[in-house]
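Novice: Dropping a prediction and its sequence here:
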Amino acid sequence: MLINLDNGPSVGSSRTQFLKRMVAFAKKTGKIIHLIYYPPYHSKYNAIERFWGALEKYWNGKILDKARKVFRIAEKSSWKNTHPIVDSLKKSYKTGVRPTDEEIEKYGHYIQRSESLPKWDVYIFPNIEN
């Protein structure tokens, strides 16, 4: 499974809590996960950034004061004849949580970084034998 990421602060390849969750997901699904990060300030390559521009045009200055209104506008919008899947997460994650060094060592074996681009190209394997 290839996932393109924007290198934002919550999903950076050095974020231990994020990587811990990705390892758990790989183990649960049995899928190899390939994380590829867009370089900083290169939003033109990120499809979601282009979609935001189309969405801003679509809502045309409307006051977005209710979640339902935002969802309705987002659901009706499209970019290159593609409509988004719109949903809301009900769960919130605690901030400032950091895995212990022992936890990091347990899941660190599942992570393999590119030799040439270790910060931008990361594989997560569902089992250690890889």
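Specialist: Yep, it's here. Numbering: from 1, shown residues only.

Novice: contacts, neighbours, all on C-alpha from now
Specialist: Fine.

Novice: any idea how far the closest residue to Trp120 other than its chain neighbours lies from Ser92?
Specialist: Excluding the flanking residues, the one nearest Trp120 by Cα to Cα, 6 or more residues apart in numbering is Tyr37, at 4.8 Å. As judged by Cα to Cα, to the nearest Å, Tyr37 and Ser92 stand 24 Å apart.

Novice: higher neighbour count, these two?
Specialist: Counted by other Cα atoms under 10 Å, Tyr37 and Ser92 do not tie: Tyr37 has more neighbours, with 21 against 6.

Novice: Tell me which residues touch that one, please.
Specialist: Contacts of Tyr37 were listed using Cα atoms under 8 Å, 6 or more residues apart in numbering, and they are Asn4, Leu5, Asp6, Asn7, Lys119, Trp120, Asp121.

Novice: dropping in the other structure now:
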Amino acid sequence: MIRVIFACDSIRYWWQNYGAVHYRSASSILLMCDGGGSNSSRQYLFKQDLQALVNELGIEIRIAHYPPYTSKYNPIEHRLFPHLTRVCQGVIFDSVEMVKNLMANAKTQTGLKVFTTILTQVYKTGRKVTGDFKQTMKIVFDDYLPQWNYTAKPQV
């Protein structure tokens, strides 16, 4: 099986190990994504892999992208990253396992605790969207700001 992009593998891992356990009655997942990178709002490869993911999980995923150049308003940037930077400060990384353990030690007095894992898949580069995906996808774009907001629904 060709592995989907890293973002979708990360979502799958979270849902199977945390989300489905803690949110048993959830009928959908809301993801707030930055506007760039492999999960960019303009990337149909992300949408294709997202469609495959919702088909596999059987739950719809709603995507709300931050507009370009506004990722600084993403609360994760302010709530998580400073603490990851703090625990890694002055450390010379000599293994992926060391980085994983350092990040797992990031916590705050207000209750932030970081859970880490290492995804070891190898991802194929240069992939293209299949020719008929745009005609067969079950991705519904919002009426308001459809370029940034949409929902991927499982296909029957």
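Specialist: Arrived safely, thanks for sending. Note that the structure is a prediction, hence the values are computed from the model and not measured.

Novice: List the TM-score for the superposed pair.
Specialist: The TM-score (TM-score structural alignment, normalised by the length of structure 1) is 0.84; 126 aligned residues with a Cα RMSD of 1.8 Å.

Novice: hang on, the earlier thing: any idea what the residue nearest to Trp120 of structure 1 aligns with in structure 2?
Specialist: Matched to structure 2 by TM-score structural alignment, Tyr37 of structure 1 sits across from His65.

Novice: quick revisit: of the contacts of Tyr37 of structure 1, which ones are shared with structure 2?
Specialist: Among these, the ones still in contact in structure 2 (both residues aligned by TM-score structural alignment, their matches' Cα atoms under 8 Å) are Asn4, Leu5, Asp6, Asn7, Trp120, Asp121.

Novice: Counting neighbours, which of those residues end up buried?
Specialist: Leu5, Asp6, Asn7, Trp120, Asp121 (16 or more other Cα atoms under 10 Å).

Novice: ok, so of these, who is nearest Asn127 of structure 1?
Specialist: Nearest to Asn127 of structure 1, judged by Cα to Cα, of those is Asp121 at 18.6 Å.

Novice: Distance-wise, check the aligned partner of the closest one in structure 2 relative to Leu31 of structure 2.
Specialist: Using TM-score structural alignment as the criterion, Asp121 of structure 1 maps onto Asn149 of structure 2. Here the criterion is Cα to Cα. By it, Asn149 of structure 2 lies 10 Å from Leu31 of structure 2.

Novice: Touching both of these two, which residues are there?
Specialist: Common neighbours of Asn149 of structure 2 and Leu31 (Cα under 8 Å, 6+ apart) are Arg62, Ile63, Ala64.

Novice: Nothing else from me, thank you.
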